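Undergrad: Next comes the sequence, and after it the predicted model I'd like to discuss.
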Amino acid sequence: MAVWFTSDTHFGDRRALNIDRRPYPDLAAHDAGLIANWNERVAPEDTIWHLGDVAVGPSDARIAEIVGVLNGVKHLIVGNNDGPGTLALRDWASVDHYAEIDVEGRRLVLCHYAFRTWNGIGRGALNLHGHSHGKLTPAPRQYDVGVDVHACVPVRLDQILASRRRKKPAEPSP
């Protein structure tokens, strides 16, 4: 069973197409694409942490329909656009504004917002966040897990860490 992370799916939000320049021709394709990307990666028994801003605009019934078809044991870290209908869904295994978890021997501090400092920063804890849609300069031990940073797909911790590893320069040819 894998542990996945995502944020800022903004299902039903027309602004995601224009402001965030997502690669979909219309909102229906956007929502269908994000659902397909999620379900292609996340197995029903996997754990997934959604770090906020699930949907903006659709009715509570439509949000429930979308979240209901998404694979995984779903945890929500509340974002600024998550309304009462989203928070009340029975599909969430948990709903919190903040969480500290351990994954693959790493301490992770989860919040919708990027922190300047966080619990355990001096002991190697990582801050995973959303909200900024890839527009913040990355800070050490801090990672934006939003779909705008990760090609509209959920990501695992190893993928998050690899996203910032420096590539070694190529060896000169003899």
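TA: Ah, there it is.

Undergrad: hey, let's count contacts and neighbours off CA atoms from now on
TA: Will do.

Undergrad: quick one, strands of this structure?
TA: Using DSSP state E, the strands of the chain run over residues 3-6, 47-50, 73-77, 92-96, 98-103, 106-111, 126-129, 142-144, 155-156.

Undergrad: Leu27 is nearest to which of those strands?
TA: Nearest to Leu27, of all the strands of the chain, is strand 3-6, at 19.0 Å by Cα to Cα.

Undergrad: How far does that closest one sit from its chain's centre?
TA: 6 Å (Cα atoms, centre = their mean, to the nearest Å).

Undergrad: Spell out the residue ranges of the helices in this structure.
TA: Shown for the chain, the helices assigned by DSSP state H span residues 15-18, 27-41, 60-69, 84-87, 157-162.

Undergrad: ok, structure two:
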Amino acid sequence: MTVFFTSDTHFGHGGARGRFRRPFETTAAMDAAMAANWNAVVGPDDEVWHLGDFALHLAADAMAERLRGLNGVKHLVAGNNDGPATLALPGWASVRHYAELTLDGTALVLCHYPFRTWNGMHRKALNLHGHSHGQLKGLPRQIDVGVDVWNFRPVTLAELAAPRRRARQAATPAP
């Protein structure tokens, strides 16, 4: 089992294409590419921590269908655009506003929002977050896991720690 992190997919949110300069012709193309990119790296038994803003402007049944179509065991750390319908989706293994976990010996503090300080920051704990869409200069050991930073797909801790961290790449088209 591999553990992945992502945030700010904004499935169904046409405004995300312009506001965050996403390179997709339509919202449907954006959603399809992100789902294909997700499923290309995440297997059915892998774990994904989605750090908020899963979808916007989608009906509950459409959100449920989108979530059901994404591989992995999915946890939601709620974001500012995750309303009651998103939080209640049956496809989440867990829903919370904050989480701490240790992965491969690394302490992680997970929240939708970037922190100024966080538990264990002086003991090398990482703050993984979303919300800023790659537009905020992070602090040391603070990483934006949003799709706008990571080729519109979930990423592993090893990828997050790699030297080329935070380099925005061109979107991978859906197969």
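TA: That came through, no problem. Since the model is a prediction, treat every value here as computed from it, not as a measurement.

Undergrad: I'd like to know which of the strands of structure 1 is closest to Pro84 of structure 1.
TA: Here strand 92-96 is closest among those (Cα to Cα), at 11.4 Å.

Undergrad: which strands and helices sit next to the closest one?
TA: Packing partners of strand 92-96 of structure 1 (3 or more Cα pairs under 8 Å, 6 or more residues apart in numbering; DSSP states H and E): strand 73-77.

Undergrad: again, only using 10 Å
TA: Contact partners of strand 92-96 of structure 1 among helices and strands, from 3 or more Cα pairs under 10 Å, 6 or more residues apart in numbering; DSSP states H and E: strand 47-50, strand 73-77, helix 84-87.

Undergrad: Most tightly packed of these?
TA: Most buried of these by mean neighbour count (mean count of other Cα atoms under 10 Å) is strand 47-50; its value is a mean of 24.

Undergrad: gap between it and the chain center?
TA: With Cα atoms, centre = their mean, you get 8 Å for strand 47-50 of structure 1.

Undergrad: next one: stretch 77-92 of structure 2
TA: Centroid separation for stretch 77-92 of structure 2 versus its chain: 13 Å, with Cα atoms, centre = their mean.

Undergrad: Also stretch 120-135 of structure 2?
TA: Here the centre of stretch 120-135 of structure 2 is set off from its chain's centre by 13 Å, with Cα atoms, centre = their mean.

Undergrad: got the buried residues for that stretch?
TA: Within stretch 120-135 of structure 2, the residues that count as buried by 16 or more other Cα atoms under 10 Å are Met121, Ala125, Leu126, Asn127, Leu128, His129, Gly130, His131, Ser132, His133, Gly134.

Undergrad: if we can go back for a sec, a markdown table please, covering the strands of structure 1 and showing distance to Pro25 of structure 1.
TA: Formatted as a markdown table, the strands of structure 1 follow (distance: least, Cα to Cα, whole Å):
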| stretch | distance to Pro25 of structure 1 |
| --- | --- |
| strand 3-6 | 22 |
| strand 47-50 | 24 |
| strand 73-77 | 28 |
| strand 92-96 | 30 |
| strand 98-103 | 34 |
| strand 106-111 | 30 |
| strand 126-129 | 27 |
| strand 142-144 | 25 |
| strand 155-156 | 24 |
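
Undergrad: still on that earlier bit, could the helices of structure 1 be laid out in a markdown table, adding distance to Val109 of structure 1?
TA: Shown next, in a markdown table, are the helices of structure 1 (distance: least, Cα to Cα, whole Å):
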| stretch | distance to Val109 of structure 1 |
| --- | --- |
| helix 15-18 | 26 |
| helix 27-41 | 22 |
| helix 60-69 | 24 |
| helix 84-87 | 20 |
| helix 157-162 | 13 |
